[in-house]
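Enquirer: Have a look at this fold, sequence not included:
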């Protein structure tokens, strides 16, 4: 029965009931029929003058749908490289939850740097840790080795220093293990440098100058400026050789480091160290350093 048919039926019954004698038994039925008619009229077929404006459901943008995590990864990276970092987050999260390590790494970097998202060390640590857990047991594809090594170093740095705001407690032993793994298995220069610093500082491991120098040299040969600067400073001062200074070679490494950072933020200590050594070097040491530098660059090229 349609709405208008129900209304007509209700009114008819109401009129019929009203024509009966208003006995005590009939009055409730009359009132009920009339009330029912009003109820149907109001809620089934309201008068146009009383119509309320239609209320639309709030429009929400549906979450993007992807064929699979790999497709989401491609979409997220495309958005990011197109300059829309914030739009890439949903796709990258979808890919990360689907096990795409590159998406996990990219989100980790974005949260660590505040790139397209608010900086959040806790989330960065979480995404990097997923990669560490995965590649601690599985061999990475050759294209993934650099990314995996970067994640090991990132987690190592978080654990070496701790981040109270992200509730990350310092764990020097674990940091040392992560640096050593990435330094040996991945041959990563960052890991080699940080491992060397732990040996030199006796942080998380017994101080060992020889081990520290060995790891510094490996990283320095890969062009790591911080490793070159620390190694050069130790050689120039004589600490590296038990008192026998290698001023020319030390000045060479300091100069390489100085040229690599070129005034980069946070690397003023490298610039200052090279300037101090250059000012105190003899003319002979400077000439020898230039000759060593030319040989080094020639061999590298």
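Expert: Structure received. Every value quoted in this text rests on a predicted model; they were computed, and no experiment measured them.
Enquirer: switch to C-alpha atoms for all contacts and neighbour counts from now on
Expert: OK.
Enquirer: so is residue 64 in a helix, a strand, or just coil?
Expert: The three-state label given to residue 64 by DSSP: H, G, I helix; E, B strand; the rest coil is coil.
Enquirer: So what's the residue count around the residue nearest to residue 69 when sequence neighbours are not counted?
Expert: Distances taken as CA to CA, 6 or more residues apart in numbering put residue 95 closest to residue 69, at 4.2 Å, once the chain neighbours are dropped. Around residue 95 there are 25 other residues, counting by other CA atoms under 10 Å.
Enquirer: Distance of the one residue sitting closest to the centre of the chain relative to residue 155?
Expert: By CA atoms, centre = their mean, the chain has its centre lying nearest to residue 108, at 1.9 Å. Counting by CA to CA, to the nearest Å, the gap from residue 108 to residue 155 is 10 Å.
Enquirer: Name the residues contacting each of these two.
Expert: In terms of CA atoms under 8 Å, 6 or more residues apart in numbering, residue 108 and residue 155 are both contacted by the residues 125, 128.
Enquirer: if we can go back for a sec, was I right to think the residue nearest to the centre of the chain contacts residue 125?
Expert: Yes - between residue 108 and residue 125 there is a contact under CA atoms under 8 Å: 6.9 Å.
Enquirer: chain center to stretch 81-96: distance?
Expert: From the chain centre to the centre of stretch 81-96 is a distance of 11 Å (CA atoms, centre = their mean, to the nearest Å).
Enquirer: List the buried residues in that stretch.
Expert: Under the neighbour-count criterion of 16 or more other CA atoms under 10 Å, stretch 81-96 has 85, 87-96 buried.
Enquirer: hold the first one in mind and look at this next one:
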């Protein structure tokens, strides 16, 4: 009896997982019609897990049409990576924007960096600033660093009109515990970038970074701090 049960169990293990449950429905207007956005998304993700990306894309579009913000984000990734559709950076960002505008605010920061770095489309500073600001308004404090760094680039280039705004973003980031902001603030005060040069204040921010315990920041800031101490 035990051997028969064991043999049956082994046989089940050899059956493809898709054979153990009903296959995901194929897309058709009639198949879509009576299903909610949530159901359409679930079917799309099931097809995607099976590698049936063209079918998954059809269901994602149906889910997006029914109001699924999550489906819009997935469509962005499908267009970015060419899954079931031709790879298209502009369409990818278009779908990501639709998803963020529909409520997936956590992807606003990703959008901002995509526009700033120009990996999917040509760099677009205005769009980057827009989405960094959108992320800030929805509580994603890392966006202060991104927006501040854009503005600081202008200051370094000689345009100091938005120096106060850059500094305010770095201060806001530091208030939220993002110690990388201390590097930017230290640099501004050490080099007099849009502010009066103030070595003591620069050292204050360097000390914050050096004592942060962050392995990516503390050693660099400590070295810079020691260098400034020798200068004074």
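Expert: Arrived safely, thanks for sending. Note that this is a predicted model, so its numbers are computed, not measured.
Enquirer: follow-up on the earlier one: now which residue in the second structure aligns to the residue nearest to the centre of the first structure?
Expert: Using TM-score structural alignment, the partner of residue 108 of the first structure in the second structure is residue 76.
Enquirer: name the element that match belongs to?
Expert: helix 69-81 (DSSP states H and E).
Enquirer: by how many degrees do the helix or strand following that helix and helix 69-81 diverge?
Expert: Next along the chain after helix 69-81 of the second structure, taking DSSP H and E as the criterion, comes helix 89-101. Counting by axes from the mean of the first three to the mean of the last three CA atoms, to 10 degrees, helix 89-101 of the second structure lies at 160 degrees to helix 69-81.
Enquirer: Residues contacting helix 89-101 of the second structure, please?
Expert: By CA under 8 Å, 6+ apart, helix 89-101 of the second structure touches 69-73, 75-80, 105-108, 111, 120-121.
Enquirer: try 7 Å this time
Expert: 69-70, 72-73, 75-77, 79-80, 107-108, 120-121 (CA atoms under 7 Å, 6 or more residues apart in numbering).
Enquirer: gap between the residue nearest to residue 263 of the first structure when sequence neighbours are not counted and residue 280 of the first structure?
Expert: In space, residue 263 of the first structure comes closest to residue 271 once its chain neighbours are excluded; the distance is 7.3 Å by CA to CA, 6+ apart. Using CA to CA, residue 271 of the first structure is found at 15 Å from residue 280 of the first structure.
Enquirer: Who has more neighbours out of these two?
Expert: Legend: neighbour count by other CA under 10 Å for residue 271 of the first structure and residue 280, higher for residue 271 (19 against 11).
Enquirer: Tell me the counterpart of residue 97 of the second structure in the first structure.
Expert: In the first structure, residue 97 of the second structure lines up with residue 129, judged by TM-score structural alignment.
Enquirer: next one: residue 167 of the second structure
Expert: Aligned partner of residue 167 of the second structure by TM-score structural alignment: residue 213.
Enquirer: tell me which element that match is part of?
Expert: helix 209-221.
Enquirer: List the buried residues of that helix.
Expert: 209, 212-213, 215-220.
Enquirer: before we move on, what about stretch 30-46 of the first structure?
Expert: So for stretch 30-46 of the first structure, counting by 16+ other CA under 10 Å, buried means 30, 33-34, 36-38, 40-41, 45-46.
Enquirer: now stretch 120-133 of the second structure
Expert: Neighbour-count burial for stretch 120-133 of the second structure [16+ other CA under 10 Å]: 120-121, 127-129, 131-133.
Enquirer: Next, format the residues you listed as a markdown table and append distance to residue 198 of the second structure and secondary structure.
Expert: As requested, these are exported to a markdown table (distance: CA to CA, whole Å; DSSP: H, G, I helix; E, B strand; the rest coil):
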| residue | distance to residue 198 of the second structure | secondary structure |
| --- | --- | --- |
| 120 | 40 | coil |
| 121 | 40 | coil |
| 127 | 34 | helix |
| 128 | 31 | helix |
| 129 | 29 | helix |
| 131 | 33 | helix |
| 132 | 29 | helix |
| 133 | 29 | helix |
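Enquirer: What segments of the stretch 1-150 of the first structure are helices?
Expert: 3-19, 26-43, 69-81, 85-97, 101-113, 121-135, 145-161 (DSSP state H, counting those that start in this stretch).
Enquirer: Would you confirm that residue 241 of the first structure belongs to a helix?
Expert: No - according to three-state DSSP, residue 241 of the first structure belongs to no helix; its state is coil.
Enquirer: what about the closest residue to it other than its chain neighbours, which helix or strand?
Expert: Closest residue in space to residue 241 of the first structure, ignoring its immediate chain neighbours: residue 235 at 7.0 Å, by CA to CA, 6+ apart. For residue 235 of the first structure, the element it lies in under DSSP H and E is helix 225-237.
Enquirer: Show me what that helix is in contact with.
Expert: Contacts of helix 225-237 of the first structure (CA under 7 Å, 6+ apart): 193, 213, 216, 219-220, 240, 245-247, 250-251, 253-254, 257, 260-261, 270.
Enquirer: mind running it again at 8 Å?
Expert: 193, 213, 216-217, 219-220, 240-241, 243, 245-254, 256-258, 260-261, 270, 273-274, 277.
Enquirer: so how many other residues sit close to the nearest residue to the match of residue 108 of the first structure once chain neighbours are set aside?
Expert: Leaving aside its sequence neighbours, residue 76 of the second structure sits nearest to residue 92 (CA to CA, 6+ apart; 4.0 Å). Around residue 92 of the second structure there are 23 other residues, counting by other CA under 10 Å.
Enquirer: Thanks a lot, catch you later.
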